[in-house]
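Novice: Kindly generate the corresponding structure for this input.
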Amino acid sequence: MRERVALVTGAASGIGAAVVAELSRRGWVTAGLDLRPAAGADHAIGVDVADPAQVGAAVQRVERELGPIGAVVSAAGHYAMVPVADITRAQWRHMLHVHLGGLFNVCRAVVPGMTERGRGAIVAVTSELAIGGGDGDAHYAAAKGAIIGLVRSLAVELAPEGIRVNAVAPGPTDTPLLESSSPWRDPAYLATLPARRLVTPEEVAVTAAFLIEEGTFCCGEVISPNAGAVI
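Specialist: Next up is the predicted model:
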């Protein structure tokens, strides 16, 4: 790829920060979008990914100041376990707006430029819960599952334009999103996993980087670095 500018959402911590570090190590200039400062990115912009106007303005700024965006990793999100009967309308909307809306907003902003140049790579971070479901995770799993549908549809639509769209579906990952009391950190749960451990953000980042650089044959794929949580 001739463009070496990568846009990463959710870049301030967790998987997003690890993606920024991995792509930087590989020679990419990185722009980090997050509500909080993304200290590891070459260019950090405070953005609410659920707001299409903010995302559009950020993309224009990145391309004006850094150059054409060649790769995008959509990692912004949040997590909460709530029984389905207790999920409020506000919680439901927020989960969908951040995860699904965040991906849609960034794709809508970068696709015209990628189409004009005839190349680009987009990687969305979904979850193994989108594939296997989870107790108390209905709104999160629904939002992440919708991401898979969007990724596969965009892959079909954009592949003729030279744009590859794929996803990574991590299992429980050792990030600040998982509190110390989280059932996903319970040794009894970890013992059920073939790998007997959580996935690290760095492992997810390597997977995303592979889809951007080496995985030129991947289109509409969902790769699951999940310690065997879903096989």
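Novice: contacts, neighbours, all on C-alpha from now
Specialist: Will do.
Novice: elements contacting the longest helix seen in the chain?
Specialist: When the chain is parsed with DSSP state H, its longest helix is helix 138-158. Packing partners of helix 138-158 (3 or more Cα pairs under 8 Å, 6 or more residues apart in numbering; DSSP states H and E): helix 89-96, helix 129-132, strand 163-168.
Novice: other SSEs contacting the second one?
Specialist: Helices and strands in packing contact with helix 129-132 are listed as helix 138-158; criterion 3+ Cα pairs under 8 Å, 6+ apart.
Novice: Would you map the helices across this structure?
Specialist: In the chain, the helices defined using DSSP H lie at 14-25, 52-65, 89-96, 102-117, 129-132, 138-158, 187-190, 201-212.
Novice: coming back round to it: show me what the longest helix of the chain is in contact with.
Specialist: Contacting residues not belonging to helix 138-158 are listed as 79-80, 82-84, 87, 92, 95-96, 99-100, 103, 124, 126-127, 129-131, 133-134, 163-167, 219-222 [Cα atoms under 8 Å, 6 or more residues apart in numbering].
Novice: and what of stretch 123-134?
Specialist: Residues from elsewhere that reach stretch 123-134 (Cα under 8 Å, 6+ apart): 71-75, 103, 137, 140-145, 147-148, 151, 165-171, 208, 211-212, 224, 226, 229-230.
Novice: By neighbour count, sort out the buried ones in those residues.
Specialist: Neighbour counting by 16 or more other Cα atoms under 10 Å classes 71-75, 103, 137, 140-145, 147-148, 151, 165-171, 208, 211-212, 224, 226, 229-230 among these as buried.
Novice: how many neighbours does residue 112 have?
Specialist: By other Cα atoms under 10 Å, 11 other residues sit near residue 112.
Novice: go on, the one 4 residues further on?
Specialist: The number of residues packed around residue 116, counting by other Cα under 10 Å, is 10.
Novice: Just to check, residue 13 is in contact with residue 38?
Specialist: Yes: using Cα atoms under 8 Å, residue 13 makes contact with residue 38 at a distance of 7.4 Å.
Novice: And this one, please, so the two structures can be compared:
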Amino acid sequence: MKHPRVAVVTGAGSGIGARIVQELHTYGWRVAGIDRQPVVDDALALSLVADVADGEKVRQAVDHVHRALGPVEGLVTAAGHYAAAPVSTLTPEEWHRMLRVHLGGLFHTARAVLPSMIERGGGSVVAISSELALGGGDGEAHYAAAKGAVIGLVRSLAVELAPRNIRVNSVAPGPTDTPLLAADSPWRDPAYLATLPTRRLARPDEIAATARYLLQDATFCTGEVVSPNSGAVI
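Specialist: Alright, predicted model coming up:
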């Protein structure tokens, strides 16, 4: 009897991460969610609390997944942190916090799951980046830099791990219609939406479907950056 595949999703409690949990569950994965707060979701086989910026806490969480659910075949890093500020006012702590969550979060979770993937002979990692990593953003230098660093790590891991039958890809969404995007956000302004070829924001289910495709079906893809951004960056 074939056992369901096991996936870990960080940032599972809200936004894109929560929708990815639902998507993977629908496609038969057993999903373990990692978030800074407890997550109640029937789609989760296991809910764990950890800050992805803390490598030891992440290692402990992933060890728990291995004991409870078995070897991890898929990882999606969707945990995020966002703030806007001009470089001239950024504090060192704001700069480093952004890097610790995004780049550190990918590093810590990948390092925790990779031994199991290598032992079982394969696996797949999908890191959520951002279109701002590709095009930059006014007042968003630290966020764009952290997300750009994620893409650099994805591409390097893809080269390193391909001989181990482990694929590593990234999804770089544009502004997405989630509750995290405030009602008065400039990304919801009709004037901005009119500049998009699709004239609308991407939906969380569309981002989730992209992540699931790269994780599960795109066996010919590694080191790729797919950017579902309504045509904002082409």
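Novice: on that earlier part again, selection in ChimeraX covering whichever of the contacts of helix 138-158 of structure 1 are buried, please.
Specialist: Applying 16+ other Cα under 10 Å to the contacts of helix 138-158 of structure 1, the buried members can be selected in ChimeraX as follows:
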select :82,92,95,96,99,100,103,124,126,127,129,130,131,133,163,164,165,166,167,219,220,221,222
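Novice: average offset between the longest helix of structure 1 and structure 2?
Specialist: Averaged over the aligned pairs, helix 138-158 of structure 1 sits 0.2 Å from structure 2 after superposition, using mean Cα distance after the TM-score superposition for structure 1.
Novice: Trace that helix over to structure 2 and give me the residue numbers.
Specialist: The counterpart of helix 138-158 of structure 1 in structure 2, using TM-score structural alignment, spans residues 141-161.
Novice: can you check stretch 48-56 of structure 1 too?
Specialist: Aligned by TM-score structural alignment, stretch 48-56 of structure 1 corresponds to residues 51-59 of structure 2.
Novice: end to end, how far does the matching stretch reach?
Specialist: Its start and end residues considered, stretch 51-59 of structure 2 measures 11 Å (Cα to Cα, to the nearest Å).
Novice: So which residues make contact with that stretch?
Specialist: 10, 35-36, 50, 79, 100-101, 104-106, 108-109, 112.
Novice: Now the two most distant members of the residues you listed.
Specialist: 36 and 112 (17.3 Å; Cα to Cα).
Novice: More neighbours: which of these two?
Specialist: Remark: of residue 36 of structure 2 and residue 112, residue 112 carries more neighbours, 20 against 15, as counted by other Cα under 10 Å.
Novice: Tell me which residue of structure 1 lines up with the more buried one.
Specialist: Looks like residue 112 of structure 2 aligns to residue 109 there (TM-score structural alignment).
Novice: For burial, what's the neighbour tally of the closest residue to that match other than its chain neighbours?
Specialist: Nearest non-adjacent residue to residue 109 of structure 1, counting by Cα to Cα, 6 or more residues apart in numbering: residue 56, 5.3 Å away. Neighbours of residue 56 of structure 1 under the rule other Cα under 10 Å: 18.
Novice: again, but for the one 5 residues further on
Specialist: When counting by other Cα under 10 Å, one arrives at 14 neighbours for residue 61 of structure 1.
Novice: Residue 68 of structure 1 too?
Specialist: Residue 68 of structure 1 has 21 neighbouring residues, counting by other Cα under 10 Å.
Novice: Surely it and residue 1 touch.
Specialist: No: in this structure residue 68 of structure 1 lies outside contact range of residue 1 using Cα under 8 Å: 11.4 Å.
Novice: Just list the residues touching whichever residue in structure 2 pairs up with residue 178 of structure 1, thanks.
Specialist: Taking TM-score structural alignment, residue 178 of structure 1 has residue 181 as its aligned residue in structure 2. By Cα under 8 Å, 6+ apart, the contact set of residue 181 of structure 2 is 175, 187.
Novice: make it 7 Å
Specialist: By Cα atoms under 7 Å, 6 or more residues apart in numbering, the contact list for residue 181 of structure 2 is empty.
Novice: State the distance from it to residue 21 of structure 2.
Specialist: Residue 181 of structure 2 is 20 Å from residue 21 of structure 2, where distance means Cα to Cα.
Novice: ok, now residue 199 of structure 2?
Specialist: In this view, residue 199 of structure 2 and residue 21 of structure 2 are 27 Å apart by Cα to Cα.
Novice: who has more neighbours, the two?
Specialist: Shown here are residue 199 of structure 2 and residue 21; by other Cα under 10 Å, residue 21 has more neighbours (30 against 15).
Novice: give me every residue that touches the residue opposite residue 214 of structure 2 in structure 1 once aligned.
Specialist: Under the alignment (TM-score structural alignment), residue 214 of structure 2 maps onto residue 211 of structure 1. The neighbours of residue 211 of structure 1, taking Cα under 7 Å, 6+ apart as the test, are residue 218.
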